[in-house]
Each structure stands twice: as structure tokens, then as C-alpha cells.
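Q: sequence unknown, structure follows:
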């Protein structure tokens, strides 16, 4: 039937799905094994959520299902493009993907600890920064004792690499 014969009230709203963490075009989607496990777990949870919807109104159920399916499509694209990095093969004395880096920032005596991870794993509240972030890019290939400077709008921030580890 032509859309011209459908009442306005019957038209369903297209669900908005927030995009996943930004991964620039052409950049490899590196992940740690923990990151891949989290993506696969998220996939299982979304499938279970979709399969167990307890909505009796068919229209609402269709909208909820479409929303979950859209999230699954974005997630599955990310999973399919993921490249797991084996942290045991990284040069243990250099900052690379997966490194847990202890940093002295400026004159602060307290060390800050950050792990360089994939874009979907990044969570600053857990000390995990994306490998495409400015600080991660500056730190890549550095060794203990090296210093880098991050130029900010109002100041320059100095980071000194104090320790490098690769969690297993």
C-alpha cells in the first residue's frame, strides 16, 4: 500500500541509536582480548534483551526490537573489524597498544596510571585511554625516563614515563 494512504498517527518513529565510540575512517580497530570479550558479552546481552522483551503492544515491541537490532548492527560491525593485539608480543620496554603506563604529570608527585586500549574499551574513570587519543599518540614508542609535552590551549602539560607494564 502506498504511504499516502497511511494515517499520520500510524507512522512509527525511527529509533535513534547513539553511535559507538569514534574510530576514524581507515584506522584499524585494535582491541585487547579483554576488550573483545566485553564486545562479545555486550552482543550476547543485547540478543538476550531482544529475545526476552516483555512488551505486549505489538507496535511498541516492533520499535524496541528495531532499536536493539540497530545497536546490534553497529556492535557487530565493530566486532567484525576488531583486531586483537597479543600483549605478550609487544616490546615490553616501549609504550605500545595495551601498555599500562605510570606517568608523572608536571610537578605532581603522585603518579597517574593509564592503559592504552581500543576505542570501545576506553574509560577514563577506569584509567583506560584510547590508542587514538592525543596523549596515547604522544606516548607511543616512548621508554621509561622519556618525557613528552602535550600542547593545550592555555598551557603545555609534561608527562614523564615512569613505568611500563603489559597486563596479562
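A: Nice, thanks for sending it over. It should be emphasised that the depicted structure is a prediction, and the values quoted were computed from it without experimental measurement.

Q: CA only for contacts and neighbour counts going forward, please
A: Noted.

Q: max-length strand in the chain?
A: Counting residues, the longest strand found in the chain (DSSP state E) is strand 156-165.

Q: Not counting its own residues, what contacts the helix or strand residue 76 falls within?
A: Per DSSP states H and E: residue 76 is located in helix 58-81. Contact partners of helix 58-81, identified using C-alpha atoms under 8 Å, 6 or more residues apart in numbering, comprise 12-17, 19-20, 28-29, 36, 39-40, 43, 46-47, 50, 53, 55.

Q: try 6 Å this time
A: Residues outside helix 58-81 that contact it (C-alpha atoms under 6 Å, 6 or more residues apart in numbering): 15, 50, 55.

Q: Pull out the buried members of those.
A: Buried by 16 or more other C-alpha atoms under 10 Å: residue 50, out of the contacts of helix 58-81.

Q: next, the one to line up against it:
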């Protein structure tokens, strides 16, 4: 059968496995910074990248034979990627719960948005901010609120010792400080890891 009469691929319509997932029924918590980043990405894709790619695909299509036209083939693929990402961002931005850490002053327990300094058993110290699943960056000190570490830290106070199961096995850490900042922590230096 001619390729012209077949669907290109069902995999093109599926969400990529790399997209972070929320637990079923969970609210989509995010910080104002995370919300602004997702909104900016959505606006850029919708108002800049997609129109440029549509123009490129239209130009490539007008050149004739599409089966061997690299600009057309790549352009259509990129349009599908952009549209997939726009659908994903639309779902994420549809009903977010934006929590501003600065509005949580005076809270001594760890909740969403907290910046937590912890001490490891080996004496090293690390600082993490608990953020939404789309803004998590463990290397940058931002962990998702659904991660095992963030769940273990939930409701802990300075001085508490928390045990949790990590990919490396059972770990025990001490909560040294709980703060609510607007800026995420700086990545740990090589000496702290």
C-alpha cells in the first residue's frame, strides 16, 4: 500500500516518556517561577516557532515532490513535536496551583516551596527547594514534590532526622534548616557532593 494512504505513526501522537507525570488525581503545584517559565515556553512555541515552521513547510511543499524534500519532511516532524509540546503545556497550564514560597513566611515545617538544608550521614550538606514536577532540576537543587526525598521531608522541622528509600538504598538525613525563599538554591559545589 502507498505510504500516502497510511498514518505516519501512532507513536507521533503519544506523549514522550521523558515528560514528568503527576500522580493520578494530584493537583499540579508549581512555584510562580515555574509557572512563568512554562507560560513563556508556551507563548514562544505558539507565537514564534510554530508560525516560522508553518512558513517553512509551506515553502517546502510548494517546491514539488514532498517524498524526497528534506525541508518538508523535517518541518512536518518538527511541527508534530511543537504541537505535542503545546498540548502538554496546555494541560499543565490549564489548572495549576501556584504557590508562592514568599507567602509562607513563619512556617517551620517543610511544605511545597520550602528550601531545606540537610545533613548527610557522611557529614556533607545539601540544600534543596521543593518545586513542581515540571520545574525539577536535581543538579540545580530543585526537587519535585513527588520525589521520594521531598515526600520524606514533608512536615519535617529543623532538627528532625528523616529516613527514606533512595535508588542507592535506605538513607538517613537530618533537617538542618527550613526556609521559604523566592529564588531556588544554588547547585552544590563539587566538594559538597
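A: On my side now, so go ahead. Quantities reported herein were computed from a predicted structural model and do not represent experimental measurements.

Q: Got a TM-score for the pair?
A: Once superposed, the chains reach a TM-score of 0.85 (TM-score structural alignment, normalised by the length of structure 1), with 162 aligned residues with a C-alpha RMSD of 2.1 Å.

Q: Distance check, the equivalent of residue 122 of structure 1 over in structure 2 against residue 107 of structure 2.
A: Using TM-score structural alignment, the equivalent of residue 122 of structure 1 in structure 2 is residue 136. Distance of residue 136 of structure 2 to residue 107 of structure 2, given as C-alpha to C-alpha, to the nearest Å: 22 Å.

Q: So for those two, which residue has more residues nearby?
A: Counted by other C-alpha atoms under 10 Å, residue 136 of structure 2 and residue 107 do not tie: residue 136 has more neighbours, with 20 against 13.

Q: re earlier: the longest strand of structure 1 vs structure 2, mean deviation?
A: Strand 156-165 of structure 1 differs from its equivalent in structure 2 by a mean of 1.0 Å after superposition (mean C-alpha distance after the TM-score superposition for structure 1).

Q: returning to what we had before: just the ones of the contacts of helix 58-81 of structure 1 in strands?
A: Among the contacts of helix 58-81 of structure 1, DSSP E puts none in strands.

Q: which of the contacts of helix 58-81 of structure 1 lies closest to residue 166 of structure 1?
A: For these, the minimum distance to residue 166 of structure 1 (C-alpha to C-alpha) is 36.9 Å, reached by residue 50.

Q: Give the equivalent position in structure 1 for residue 22 of structure 2.
A: So, by TM-score structural alignment, residue 22 of structure 2 is matched to residue 23.

Q: what secondary structure does its match sit in?
A: With DSSP: H, G, I helix; E, B strand; the rest coil as the basis, residue 23 of structure 1 sits in coil.

Q: how near is the residue nearest to it when sequence neighbours are not counted to residue 87 of structure 1?
A: Closest residue to residue 23 of structure 1 apart from its sequence neighbours, by C-alpha to C-alpha, 6 or more residues apart in numbering: residue 119 at 6.8 Å. Distance, residue 119 of structure 1 to residue 87 of structure 1, using C-alpha to C-alpha: 16 Å.

Q: Which of these two has more residues huddled nearby?
A: Taking neighbours as other C-alpha under 10 Å, residue 119 of structure 1 and residue 87 compare with residue 119 leading, 21 against 18.

Q: The more buried one and residue 42 of structure 1: what is the separation?
A: Note on residue 119 of structure 1: its distance to residue 42 of structure 1, by C-alpha to C-alpha, is 15 Å.

Q: And residue 59 of structure 1, by the same measure?
A: Note on residue 59 of structure 1: its distance to residue 42 of structure 1, by C-alpha to C-alpha, is 25 Å.

Q: now residue 35 of structure 1
A: Note on residue 35 of structure 1: its distance to residue 42 of structure 1, by C-alpha to C-alpha, is 11 Å.

Q: what is in contact with the two at once?
A: Common contacts of residue 35 of structure 1 and residue 42 (C-alpha under 6 Å, 6+ apart): none found.

Q: roughly how far apart are the match of residue 122 of structure 1 and residue 90 of structure 2?
A: For residue 136 of structure 2, the distance to residue 90 of structure 2 - C-alpha to C-alpha - is 19 Å.

Q: Mind listing residues that contact stretch 12-25 of structure 1?
A: Applying C-alpha under 6 Å, 6+ apart, the external contacts of stretch 12-25 of structure 1 come out as 67, 119, 120.

Q: Many thanks, I have nothing further to ask.
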